[in-house]
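Enquirer: give me a model of this one.
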Amino acid sequence: MYAAVVAAGFAVGTPAAMADEIVVSAAASLTNAFKDVAKQFEAKHPGTKVLTSFGASDVVLQQIVNGAPADVFASADEKAMDKAVAQKAVDPATRKDFARNGVVLIVPTDSKLGLHDVKDLKRADVKRVTYGNPASVPVGRYTEASLKQVGMWQAVQPKAVLAQNVRQALDYVARGEVEAGFVFGTDAAIMPDKVKVVQALPAPKPVLYPIAVVARKGVSPHAGEFVKFVLSPQGQEILAHYGFKKP
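Expert: All right, here's what the predicted structure looks like:
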């Protein structure tokens, strides 16, 4: 399964990166954008190679804590980065918010259910709703907070199909394995032929993405440069192309 491959990323035990390599471990929702960012960074820094690994933010962080040779960590929410700081996995002085997103309710493009609002998920013909596991996936935490705000959390929970990361939730909807799901707006945008957005959810707090240099011995000397590139006008332009907004 594609999502499983994405979630696995660079497993613990991967050989340490060479001096001219940067290992960037990031949230699954950044997959397309960061692959492009990496390509453009390499073009500006001849001889430097960016290796990317993607998965649920909490899972990626745990890999770093367990010794995965990452140089940069980019999370899909502040909570995962707060954990990284608390566990001394990143240098807090390098932490910056670099993008903003939003959570949307999506259905398969060929859905005949006529769902128009999150409250339609109460209907009996809606049996399966997917979203990221709130215990380890930022989009799941944002979804929970938004649904609680509109009084729908208790109604949706019994129908939950928990995903290991946001791309897995997207795949479930795209394949028609569930009637509806919650993903980031940027994820819905990469499959316009397979999923359609029903509604953007209200956010109790901004959906912000932080980035930081990993705190480990032998961290790439180019790690800080990569963070600066993400924050630069060129980096922000690439992110905007994939639907991310400025923080």
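
Enquirer: going forward, measure contacts and count neighbours with C-alpha atoms only.
Expert: OK.

Enquirer: how about the contacts made by Arg95?
Expert: Arg95 makes contacts with Pro210, Ile211, Ala212, Val213, as judged by CA atoms under 8 Å, 6 or more residues apart in numbering.

Enquirer: and if we set it to 7 Å?
Expert: By CA atoms under 7 Å, 6 or more residues apart in numbering, the residues touching Arg95 are Pro210, Ile211, Ala212.

Enquirer: one more, for comparison:
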Amino acid sequence: MFGKWSLTAAVCLIAAVTVMESVNAQSQEITVSAAISLKNAFEEIGKLYESENAGTKVAFNFGASGDLAKQIEGGAPVDVFASAAQKDMDGIAQKGLILSGSRTDFAKNSVVLIQPASSKLEIKKFEDLMKPEIKKVSIGNPLTVPAGRYAQEVLTHFKLWDGIKDRLVFAENVRQVLDYAARNEADAGIVYMTDAKLREKEVRVAAIAPQESHKPVIYPLGIVKDSKNEASAKAFTALVLSEEGRKILQKYGFESAR
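Expert: So this is what the prediction gives:
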């Protein structure tokens, strides 16, 4: 009888430990919603974080910053938010959705005009977009895509916006703009310098937008107030801001904003 009770107790103990391990593993996963232009750099930082924190996992949700902000406003379970523009971070911070004191600027980027590498069209400056042979110019949707807003600012600066409205092809995010140009589905596109570098065999940079033509491209990072894993979120944020994180970001063409 005693042996049966011991066996039963042992089985229950093992089951309890298994459940606790499962719960613990779940509690160690953090969700990071980040601008899609950060994808390559953040995935590498995520792997580094997981290697330095045994039993942890980083789940990424990449997309247009405006869409990600709306998801957080809608109650999506997110621990860390990294935006490609201050506007999208401002919006949710003003609604009290970002943990006080956790917001910081961590990276900078440049806006560039690209064209397919195989293109025979002569594009050397933004004003060349007015040439009649240029039929399609892709930019991110300014309503939700920071790169699209920067593109609109640049085109407005050069007094081109009204003249090429009918030629614009709006994309859901900046990487889609890059795809259109890389696949020769657009004659030109406006993206970040970091995006252009990723596919420099398929696209070439025709012009770099002067700093005075658009708002500074600065990336803010913050912990979502309703994070269920605040300690892990802080650890991930600290890694992004560390020397190791900075080197990874620089590897992909980002400049430091600190």
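
Enquirer: now tabulate the contacts of Arg95 of the first structure in JSON lines and tack on distance to His222 of the first structure, secondary structure and neighbour count.
Expert: As requested, the contacts of Arg95 of the first structure are exported to JSON lines (distance: CA to CA, whole Å; DSSP: H, G, I helix; E, B strand; the rest coil; neighbours: other CA atoms under 10 Å):
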{"residue": "Pro210", "distance to His222 of the first structure": "18", "secondary structure": "strand", "neighbour count": "22"}
{"residue": "Ile211", "distance to His222 of the first structure": "14", "secondary structure": "strand", "neighbour count": "26"}
{"residue": "Ala212", "distance to His222 of the first structure": "13", "secondary structure": "strand", "neighbour count": "26"}
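
Enquirer: tell me which residue lies farthest from the centre of the first structure.
Expert: Ala124 (30.6 Å; CA atoms, centre = their mean).

Enquirer: helices of the stretch 51-200 of the second structure, start to end?
Expert: Here the stretch 51-200 of the second structure has its helices, by DSSP state H, counting those that start in this stretch, at 65-73, 86-93, 146-157, 161-164, 174-182, 193-198.

Enquirer: can you lay out these as TSV showing mean neighbour count and distance to Ala25 of the second structure?
Expert: As requested, the helices of the stretch 51-200 of the second structure are exported to TSV (neighbours: other CA atoms under 10 Å; distance: least, CA to CA, whole Å):
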stretch	mean neighbour count	distance to Ala25 of the second structure
helix 65-73	20	23
helix 86-93	18	29
helix 146-157	22	35
helix 161-164	14	51
helix 174-182	24	33
helix 193-198	20	34
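
Enquirer: how about these, which one is nearest Leu121 of the second structure?
Expert: helix 174-182 (12.8 Å; CA to CA).

Enquirer: average distance between the closest one and the first structure?
Expert: With mean CA distance after the TM-score superposition for the first structure, helix 174-182 of the second structure departs from the first structure by a mean of 0.6 Å once superposed.

Enquirer: residue range for that helix in the first structure?
Expert: Helix 174-182 of the second structure corresponds to residues 166-174 of the first structure when matched by TM-score structural alignment.

Enquirer: roughly how far out does the matching stretch sit from the chain middle?
Expert: 12 Å (CA atoms, centre = their mean, to the nearest Å).

Enquirer: what of stretch 27-46 of the second structure?
Expert: That offset, for stretch 27-46 of the second structure, works out to 8 Å (CA atoms, centre = their mean).

Enquirer: measure that stretch end to end?
Expert: Stretch 27-46 of the second structure has an end-to-end distance of 17 Å (criterion: CA to CA, to the nearest Å).

Enquirer: what does stretch 46-62 of the second structure give?
Expert: Stretch 46-62 of the second structure end-to-end distance (CA to CA) = 13 Å.

Enquirer: now do the strands in the first structure.
Expert: 21-27, 49-55, 72-74, 96-101, 103-108, 129-132, 160-163, 180-184, 195-200, 207-213 (DSSP state E).

Enquirer: roughly how far apart are Ile248 of the second structure and Val112 of the second structure?
Expert: Counting by CA to CA, the gap between Ile248 of the second structure and Val112 of the second structure amounts to 21 Å.

Enquirer: compare these two and say which is more crowded by neighbours.
Expert: Val112 (23 against 17; other CA atoms under 10 Å).

Enquirer: so which of the helices of the stretch 51-200 of the second structure gets nearest Ala238 of the second structure?
Expert: Between the helices of the stretch 51-200 of the second structure, helix 86-93 lies closest to Ala238 of the second structure; by CA to CA that is 18.4 Å.

Enquirer: now the closest one on the first structure. Mean distance?
Expert: With mean CA distance after the TM-score superposition for the first structure, helix 86-93 of the second structure averages 0.6 Å from its match.

Enquirer: show residues contacting that helix.
Expert: Ser65, Gly66, Ala69, Glu73, Ser83, Ile98, Ile218, Tyr219, Pro220.
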